[in-house]
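Peer 1: Make a model of this:
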Amino acid sequence: MNAQTPLSQDWSPADLDLIVGDYFVMLAKDLAGQAVDLAAHQRALRFVTGRSGGALDFKTCEISAVVSLVGLPILTAFAPRWTYAETVVEAVERQLIARPALF
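Peer 2: I've put the predicted structure just below:
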């Protein structure tokens, strides 16, 4: 998303791929017993997407819901939010296909 795009607009597939990919990076670290710096991940995503911290948290909770539905563990810091868009499901599917050895 470029800096001129209003934040109220829907998430682009590219931005969804970024946040879902980052979710799986954090989840892999968490499952490996490594510390996850949630604030650092959020700062990076805020910089790249131009989204607010609240918007990122909200979307990450939607990702947790979808991830739990496919039977994977979730990041407990982000409780599932069950009202998610189909675009979130599609982004999770793309990441799972791109990372077959991850889980």
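
Peer 1: rest of the way, CA atoms for contacts and neighbours
Peer 2: Fine.

Peer 1: could you check the distance from Lys29 over to Leu18?
Peer 2: 17 Å (CA to CA, to the nearest Å).

Peer 1: And this one, please, so the two structures can be compared:
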Amino acid sequence: MNAEHWSDPENDAIVAVYFDMLQQSLGRSKGSIEFKNCNISAALIGFGLPHIGGYQPRFNFQMALAEVVSRWLARNPSFETASAAKMHPGFAEASPLFSGVPPTMKNAPPLAELSQIEAIARRFDVAGRDERNRSLGKAGEERVFHH
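Peer 2: Below you'll find the model as predicted:
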């Protein structure tokens, strides 16, 4: 998280988002908009993407919302690439050994979330998206190698 002052481009972007939300929110309450953003967070988790922490995921969303997210991702393929780079920045210094209470071995979302995530996975071609990401990564590596 950046503790510095917001830059002009960051302020421009956030104000644009605000005005876009203001124009789109006619007839919707503040709570309704916040709840929908929580649903978007849940859909992004279903796609294996990061979400805004302030909008805690609520997994009881319409499948149409996941379809909208899928269409947005198809129109903005650079988002997944940039997100992957932020989530996995590459080589880093090894973290110190963990000392404390060992973590649990459970590596699955709670049951309430599992059915929604499975519904998204059944509806969308996750393997196809993975293949596109791999080919994009390979093309990037080849470009760097030839450069």
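
Peer 1: Just the TM-score for the two chains, thanks.
Peer 2: After superposition, the two chains reach a TM-score (TM-score structural alignment, normalised by the length of the first structure) of 0.57; 71 aligned residues with a CA RMSD of 2.8 Å.

Peer 1: quick revisit: give me the more crowded residue out of Lys29 and Leu18 of the first structure.
Peer 2: When Lys29 of the first structure and Leu18 are compared for neighbours, Leu18 comes out ahead with 16 against 13, by other CA atoms under 10 Å.

Peer 1: check which helix or strand covers the nearest residue to Tyr23 of the first structure once chain neighbours are set aside.
Peer 2: Counting by CA to CA, 6 or more residues apart in numbering, Thr60 is the residue found nearest to Tyr23 of the first structure once chain neighbours are left out, at 7.4 Å. In the assignment (DSSP states H and E), Thr60 of the first structure maps to helix 53-69.

Peer 1: what range in the second structure does the next helix-or-strand element following that helix sit on?
Peer 2: Per DSSP H and E, the first helix or strand lying C-terminal to helix 53-69 of the first structure is helix 86-98. Mapping helix 86-98 of the first structure onto the second structure (TM-score structural alignment) gives residues 63-75.

Peer 1: tell me which residues in that stretch are buried?
Peer 2: Across stretch 63-75 of the second structure, burial judged by 16 or more other CA atoms under 10 Å covers 66, 69-70.

Peer 1: Measure the mean distance from that stretch to the first structure post-superposition.
Peer 2: In the superposition with the first structure, the average deviation recorded for stretch 63-75 of the second structure is 0.6 Å (mean CA distance after the TM-score superposition for the first structure).

Peer 1: centre of the chain versus that stretch, how much separation?
Peer 2: Here the centre of stretch 63-75 of the second structure is set off from its chain's centre by 12 Å, with CA atoms, centre = their mean, to the nearest Å.
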